[in-house]
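Peer 1: Just need the structure, nothing else, for what follows:
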Amino acid sequence: MPAAFVAVSNIFLLSLFIYGLAPASGGHINPMITFATIITGLTGFARGVLYLIAQTCGAALAGGLIRGSFGRNLTLLYGGGGCLFQPGLMTAGQVFLIESVLSFCQIFLSFGVGLDPRQHAVFGPKLGPLLVACSLALVSFSSVGLGEGYPGAGLNPARCFAFAVSRGDFKYQWIWWFGPVTGAVVHSLVYHLAPPYHRQLREEAVETKMAYQKHHQDANRESQHEANEKMADGNLA
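Peer 2: Take a look at the predicted model:
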């Protein structure tokens, strides 16, 4: 029941935050998604790095607020809020593998329903954020109970960093960062290399651009020719 509540609340909270932040940053609130858009070419490198820095700083501030609001004992009792596992029941390697696979699934779904520019005509800017939030809720809910001692996927390095700050424990923080990074890199390979559809689109785009340039040059030459004829007629007159 708590897992279902968290999943449903994620649908509303995440979609509303994306809508709210869209004018400023395009809705970038998750380093995993930001990094995925950088390596797929949808976000510029400099802008993406600024987003990552802002997300990490915001997470550190949130971790401090959690610790200050609930105190040391309550924060440690609940592990800061999430992004943890019990080393005696699961190994760090197992958790890293699970986090990598689930991160890939989340990124794949997010691109498919909202981030890929080609889907703009299908879902548009109004429906995309809601579908991204639904995909996060589904992946998050499905990860609960995958293994004993593993409460569920992190899927957001900044969120996990905030929890680490709140409980003052960074021992396994690499899992919640490199897991999503691994998932993003694998997704980037799939996005760029797997379907020939991308290469076909690039070829069509190049052909369209060349045809447009040729048409523009022909139009300029025709206009110049007409101007020269008018000038010649004027001189004869």
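Peer 1: alpha carbons only for contacts and neighbour counts from here, please
Peer 2: OK.
Peer 1: Tell me the buried residues in the helix or strand containing residue 47?
Peer 2: For residue 47, the enclosing helix or strand under DSSP states H and E is helix 45-77. Using 16 or more other C-alpha atoms under 10 Å as the test for burial, helix 45-77 gives 48-49, 51-52, 54-56, 58-60, 62-64, 66-67, 75-76.
Peer 1: List of residues touching the helix or strand just after that helix?
Peer 2: Of the helices and strands lying after helix 45-77 in sequence (DSSP H and E), the nearest is helix 92-110. Here helix 92-110 makes contact (C-alpha atoms under 8 Å, 6 or more residues apart in numbering) with 32-33, 36, 85, 131-132, 135-136, 139, 143, 150, 153-155, 172, 175-176, 178-184, 186-187.
Peer 1: Would you mind measuring from the residue minimising distance to the centre of the chain to residue 200?
Peer 2: Central residue of the chain (C-alpha atoms, centre = their mean): residue 33, 1.8 Å from the mean position. Distance, residue 33 to residue 200, by C-alpha to C-alpha, to the nearest Å: 26 Å.
Peer 1: Could you pull out the helices in this protein for me?
Peer 2: In the chain, the helices defined using DSSP state H lie at 2-25, 31-39, 45-77, 92-110, 120-143, 157-167, 173-193, 196-236.
Peer 1: highest average neighbour count across those helices?
Peer 2: Stretch with highest mean neighbour count among the helices of the chain: helix 157-167 (a mean of 25; mean count of other C-alpha atoms under 10 Å).
Peer 1: Sequence B follows; please return its structure for comparison with A:
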Amino acid sequence: MLIYRRIAVGGVSEAAQPAALKAALAEFIAVLIFVFAGEGSAMAYNKLTGYAPNDTAGIISASLAHGIALFVAIAGSANISGGHVNPAVTFGAFIGGHITLFRGILYWIAQLLGSTIACLLLRFCTHGMSTPAFTFAAGVTVWNALVFEIVMTFGLVYTVYATAIDPNKGSLGTIAPIAIGFTVGANVLAGGAFEGASMNPAVSFGPALVSWAWTHQWVYWVGPLIGGGLAGLVYQIIMIGHTDHEIIVPTSEY
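Peer 2: The predicted structure follows:
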């Protein structure tokens, strides 16, 4: 199949290339910005409400914070790294042949570090408040949450492909950051009250590590990676099809 011929491993030497290191730094900063705002909004809401359970105001504030922060994070890194800001997006791009394996691993390391540093900074700035890890609402099973994460991340990565990666996107690429931010914000409204609506393993990893709360952490990795990988396969094979464009190494494009 075409998709397997497109996948590229790359080489260890990529980790030493200035362009790759600059792209990794851009991913680190972008995820730090995104998690600091998103996780910080949850901590602020907890402080204002005395750790009240999820309610309408909390879900709406989380949706706005994550949607706006992701828009800013992508816009600020798109011209350098492609603005992935999410290991699931990086994985989906790899599956479609738009980033090499070694550059993808470099992105993953940077993304996880960015999330961890953001949570450590939040803990310092709030005098030791815990960084809330993702959890399930009462009655939600791991399979419910897993399907939520798969479906929501599929929609997210499909939007990334449609507005940012597709070589035929044309002027649509200019709205990619806001379209992707809106997708995440809408998904938070849909799934936030049930299982947190992560769609991003880095967003789940930082709070879990800093608070040392690993319950069901695997769901927030497996679900997004399956959803992102499926979106990459579907869009690359069916929507883009047998194009001959080369593997994208992000420079001036998303």
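Peer 1: thinking again about what came up before, now check the second structure for the residue matching the residue nearest to the centre of the first structure.
Peer 2: Aligning on TM-score structural alignment places residue 33 of the first structure opposite residue 89 in the second structure.
Peer 1: residues near the counterpart of residue 166 of the second structure in the first structure, how many?
Peer 2: Aligned counterpart of residue 166 of the second structure in the first structure: residue 116 (TM-score structural alignment). By the other C-alpha atoms under 10 Å criterion, the neighbourhood of residue 116 of the first structure contains 15 residues.
Peer 1: In contact with residue 116 of the first structure, which residues are there?
Peer 2: Contacts of residue 116 of the first structure by C-alpha under 8 Å, 6+ apart: none found.
Peer 1: do residue 203 of the second structure as well
Peer 2: 35, 86, 115.
Peer 1: So which elements touch the helix holding residue 47 of the first structure?
Peer 2: Where contact means 3 or more C-alpha pairs under 8 Å, 6 or more residues apart in numbering; DSSP states H and E, helix 45-77 of the first structure is packed against helix 31-39, helix 157-167.
Peer 1: Tell me the counterpart residues of the last one in the second structure, please.
Peer 2: In other words, helix 157-167 of the first structure. The aligned range for helix 157-167 of the first structure in the second structure is 201-211, by TM-score structural alignment.
Peer 1: what's the mean deviation for the matching stretch versus the first structure?
Peer 2: Stretch 201-211 of the second structure, aligned to the first structure and superposed, deviates on average by 1.1 Å (mean C-alpha distance after the TM-score superposition for the first structure).
Peer 1: hang on, isn't residue 167 of the first structure packed against residue 72?
Peer 2: Yes: between residue 167 of the first structure and residue 72 a contact is recorded at 7.5 Å, counting by C-alpha atoms under 8 Å.
Peer 1: Alignment lookup: residue 138 of the first structure to the second structure.
Peer 2: In the second structure, residue 138 of the first structure lines up with residue 186, judged by TM-score structural alignment.
Peer 1: now do residue 129 of the first structure
Peer 2: If you follow residue 129 of the first structure across to the second structure using TM-score structural alignment, you land on residue 177.
Peer 1: residue contacts, the residue nearest to residue 202 of the second structure when sequence neighbours are not counted?
Peer 2: The shortest distance from residue 202 of the second structure to any non-neighbouring residue, by C-alpha to C-alpha, 6 or more residues apart in numbering, is to residue 112 (5.1 Å). Residues near residue 112 of the second structure by C-alpha under 8 Å, 6+ apart: 28, 202, 205-206.
Peer 1: counterpart of residue 112 of the second structure in the first structure?
Peer 2: With TM-score structural alignment as the criterion, residue 112 of the second structure matches residue 56.
Peer 1: just to revisit the earlier point, of the helices and strands packed on helix 45-77 of the first structure, which is nearest residue 80 of the first structure?
Peer 2: Nearest of these to residue 80 of the first structure, taken as C-alpha to C-alpha: helix 157-167 at 4.8 Å.
Peer 1: Distance from the chain centre to the closest one, please.
Peer 2: Centroid displacement of helix 157-167 of the first structure relative to its chain, using C-alpha atoms, centre = their mean, to the nearest Å, is 19 Å.
Peer 1: Please tell me how far residue 97 of the second structure sits from residue 25 of the second structure.
Peer 2: The gap separating residue 97 of the second structure from residue 25 of the second structure is 22 Å, by C-alpha to C-alpha.
Peer 1: of those two, who's got more company?
Peer 2: Remark: of residue 97 of the second structure and residue 25, residue 97 carries more neighbours, 25 against 20, as counted by other C-alpha under 10 Å.
Peer 1: wouldn't that one be in contact with residue 2 here?
Peer 2: No: contact criterion C-alpha under 8 Å: residue 97 of the second structure and residue 2 do not qualify, at 9.9 Å.
Peer 1: Please pull up the equivalent of residue 68 of the first structure in the second structure.
Peer 2: Looking across to the second structure (by TM-score structural alignment), residue 68 of the first structure lines up with residue 124.
Peer 1: do the same with residue 45 of the first structure
Peer 2: So residue 45 of the first structure corresponds to residue 101, using TM-score structural alignment.
Peer 1: surely that match meets residue 94?
Peer 2: Yes: using C-alpha under 8 Å, residue 101 of the second structure makes contact with residue 94 at a distance of 6.6 Å.
Peer 1: Find me the equivalent region of the lengthiest helix in the second structure in the first structure.
Peer 2: Looking across the second structure with DSSP H, the single longest helix is helix 18-49. Against the first structure, there is no aligned range for helix 18-49 of the second structure (TM-score structural alignment).
Peer 1: who touches residue 188 of the first structure in this structure?
Peer 2: Residue 188 of the first structure makes contacts with 36, 39-40, as judged by C-alpha under 8 Å, 6+ apart.
Peer 1: Having no further points to raise, I will conclude here.
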